[in-house]
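**Student:** Here is a sequence with its predicted model. Questions after.
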Amino acid sequence: MGDRFSIEALLPEDYLDHQLRSDVRAGLTGRPKSVQPKWFYDAAGSRLFERITRLPEYYPTRAEREILTARSGEIAAATGAASLIELGSGSSEKTRILLEALEPDVYIPVDVSRTALEDAAAGLVRAHPDLTVHAVVGDFQHELKLPRSPGPRLLAFLGGTIGNLTPGRRERFLAGLPGLLEPGDSLLVGTDLVKDERTLVAAYDDAQGVTAAFNKNMLRVLNRRLGADFDPERFSHVARWDARREWIEMRLRSDGAQSVRIASLDLEVRFDDGEDLLTETSTKFRREGVAAELERAGFALRRWWTDEAGRFAVSLAELS
């Protein structure tokens, strides 16, 4: 890839192992017991999630792609972005739609996985001969620094991932974004919207059981990486809508009383019969709420687009 690709590692090599141990100890000794959803994604978990995105019940990926395909030209015209920054870029799949419309000079993908960044960059550099890719191995929930790049800049946070942050974490995350940008730069955010309970629950509890397998795979991740002895078959997948908080919860419910040993943490965790392990919350949004959260962080909402069915939204905001 030559001088058109560079990669900067902001995280030490043992960062993910340290974070996993810290998160799991805090989560399994808390009330309710919980594990953060970022630990779904080992190789098997990533493959299962790809299957989820193709399920008839799971609309967010298709809906966001529909919006980006229809509105990428407007995004390019509104921002005039010379640099595209993407947080949690992964395979940079949907970003290709933006790159075609924006034709930026620089693309800055940020992800915790160096392998994912390198794999995605190889294809992008081939497809866009004039594009320079400055990849960053970093965690958007922690201190983040970006390489210098030409303005104006567009920072993208897609996939509805912002909904996986609890309100306090989301507020801190958004408050930190202006430090990465300059006045006049833009923020593009994908958010799943509040809708009927049946549609929402089905998206997280599909008829084929793929989401259940994805949820239980987290226990296999903990077994492999932390020497735990979870039996995934002794937990049931649960998806429920919390109407007060307007979020979906995914849980693993203990089938019977049991104890689990986490060898590398020297920790034994007791589950009562029917006790839940919270593995994900996914907030669903309304336009007025998105606008208010962005405003508190220093952004002004400029555009709001939804898919034809009104299930998902992409917001374009400008840093004041």
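**Tutor:** Now that the structure is in, tell me what you want to look at.
**Student:** Only C-alpha atoms from now on, for both contacts and neighbour counts.
**Tutor:** Noted.
**Student:** ok, the closest residue to Glu318 other than its chain neighbours - contacts?
**Tutor:** Excluding the flanking residues, the one nearest Glu318 by Cα to Cα, 6 or more residues apart in numbering is Ser186, at 4.4 Å. Counting by Cα atoms under 8 Å, 6 or more residues apart in numbering, Ser186 touches 79, 152-155, 316-319.
**Student:** and which of those residues is nearest to Tyr58?
**Tutor:** Leu316 (23.8 Å; Cα to Cα).
**Student:** give me the element the closest one is part of.
**Tutor:** Using DSSP states H and E, the element containing Leu316 is strand 312-319.
**Student:** and what of Ser46?
**Tutor:** Applying DSSP H and E, one finds Ser46 within helix 43-53.
**Student:** contacting residues around whichever helix or strand comes after that helix?
**Tutor:** With elements assigned by DSSP H and E, the helix or strand that comes after helix 43-53 is helix 60-79. Here helix 60-79 makes contact (Cα under 8 Å, 6+ apart) with 53, 94, 97-98, 101-102, 152-154, 159-160, 185-186, 190, 192, 305-307, 311-314, 316.
**Student:** my guess is Gln258 meets Phe271, correct?
**Tutor:** Yes. In this structure, Gln258 is within contact of Phe271 by Cα atoms under 8 Å, at 5.3 Å.
**Student:** Looking at those two now, which is surrounded by more residues?
**Tutor:** Neighbour totals were compared for Gln258 and Phe271, and Phe271 leads with 17 against 14 (other Cα atoms under 10 Å).
**Student:** Check it against this one:
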Amino acid sequence: MTEVDLDHHRSGDAVTAELRADVVAGLTAERKWLPPKWFYDAEGSELFEKITQLPEYYPTRSEREVLAAHAGDVAELTGAHTLVELGSGSSEKTRLLLDALTAHGTLEAFVPLDVSESALAEAAEAISKDYPGLTVRGVVGDFTQHLALLPGGQPRVVAFLGGTIGNFLPAERATFLRSVRDVLDEGEWLLLGTDLVKDPGILERAYDDAAGVTAQFDKNVLRVINERLGADFDPDEFDHVAYWDAEHEWIEMRLRARRALTVEIPGADLTVRLAEGEHIRTEISAKFRPAGVEAELAAAGFELVRWWTDSQRRFGVSLARSVRG
């Protein structure tokens, strides 16, 4: 397989130190939490790819429908020389954009960024092989920390797909969107995927599938902590819970202790005690309304140029241009 250069901005020691800090902050809080980025070691990335193929998990299919219909519009409007994808994973949907931009004749480089080196390397090598004239440079990094280090010629379109923006709390979203704007020149582009508010039953089934794959994915954060920090979490002692928070309009994923537990985490010099039924929040997944997306983009320094949805209006994709600010 074709060799692809990877820029590494996350050393093993730095990752462990970051995990340690998150574990201490989250598991000593009154209401325990862990950031969702720690789902994604090699096993977690594979589990998420399985989730995207489940019958209950509509977001991937819905977003793919939008991109299949409008990738040509993205190419025509942006004339991008570089496609940057944040949290790229397998980059499967990205091929629709790559095909359109290649056909348009402007694309020179593809820059996928992901925290999972294994998933990134596999996807980047496959794309390099299938698009032989394209410069592919993978970046192993965290899109909340390493945006300023992204290579690529202008004009660029930054794709942040999959509804991942919903994993941020509102204040975090504002900070993140502004950080994307800050690394772009005026007139460069953001392509953003946002899952939309809909029937709570559809949402809850999407995050708690009948086959239990999402439950495995949720519990994978405990395995990551065991592996990196020497903890003794037993994932089987936890139930996966997903529910719709109507007030905040987001899905919450949680791990619920089946009994009172004491967990040792020597790599964080921490002992964690959980009561029977106590929860650890592992993810929020905010759902959006079109007017809210436009307002958040405007506040971050973007002008909404196009808004597209799938045929069932379940998922929105927006193309926004950075403006002076």
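**Tutor:** Cool, got the structure. Note that this is a predicted model, so its numbers are computed, not measured.
**Student:** one step back: can you find the partner of the residue nearest to Glu318 of structure 1 in structure 2?
**Tutor:** Alignment note (TM-score structural alignment): Ser186 of structure 1 maps to Trp189 of structure 2.
**Student:** again, but for Val210 of structure 1
**Tutor:** Match for Val210 of structure 1 (TM-score structural alignment): Val213.
**Student:** Grab the nearest non-local neighbour of that match.
**Tutor:** According to Cα to Cα, 6+ apart, the nearest residue to Val213 of structure 2 is Ile51 (6.4 Å).
**Student:** got a list of what the one you found touches?
**Tutor:** By Cα under 8 Å, 6+ apart, the contact set of Ile51 of structure 2 is 57, 213-214.
**Student:** still on that earlier bit, how close does the match of Val210 of structure 1 sit to Leu255 of structure 2?
**Tutor:** 14 Å (Cα to Cα, to the nearest Å).
**Student:** now do Arg314 of structure 2
**Tutor:** 27 Å.
**Student:** So for those two, which residue has more residues nearby?
**Tutor:** Under the criterion of other Cα under 10 Å, the comparison of Arg314 of structure 2 against Leu255 puts Leu255 first, with 26 against 18.
**Student:** I'd guessed that one sits against Glu237; true?
**Tutor:** No. With contact defined as Cα under 8 Å, Leu255 of structure 2 does not reach Glu237; the gap is 9.4 Å.
**Student:** what about Thr214 of structure 2, how many residues close to it?
**Tutor:** Neighbour tally, Thr214 of structure 2, other Cα under 10 Å: 25.
**Student:** Give me the mean distance between the strand or helix carrying it and structure 1.
**Tutor:** If you go by DSSP H and E, Thr214 of structure 2 is part of helix 213-229. Comparing helix 213-229 of structure 2 with its match in structure 1 after superposition yields a mean distance of 1.8 Å (mean Cα distance after the TM-score superposition for structure 1).
**Student:** for the next helix or strand after that helix, packing partners?
**Tutor:** Counting by DSSP H and E, the next helix or strand C-terminal to helix 213-229 of structure 2 is strand 238-245. Packed against strand 238-245 of structure 2 by the contact rule (3 or more Cα pairs under 8 Å, 6 or more residues apart in numbering; DSSP states H and E) you find helix 200-206, helix 213-229, strand 250-257.
**Student:** And the longest one, what's buried?
**Tutor:** Yep, that's helix 213-229 of structure 2 we're talking about. 213-226, 228-229 (16 or more other Cα atoms under 10 Å).
**Student:** Repeat that for stretch 164-176 of structure 2.
**Tutor:** In stretch 164-176 of structure 2, counting by 16+ other Cα under 10 Å, buried: 164-168, 173, 176.
**Student:** Tell me the one of those residues nearest His9 of structure 2?
**Tutor:** Scanning these for proximity to His9 of structure 2, where the rule is Cα to Cα, the winner is Phe176, at 18.2 Å.
**Student:** Map the closest one onto structure 1.
**Tutor:** Taking TM-score structural alignment, the alignment pairs Phe176 of structure 2 with Phe173 from structure 1.
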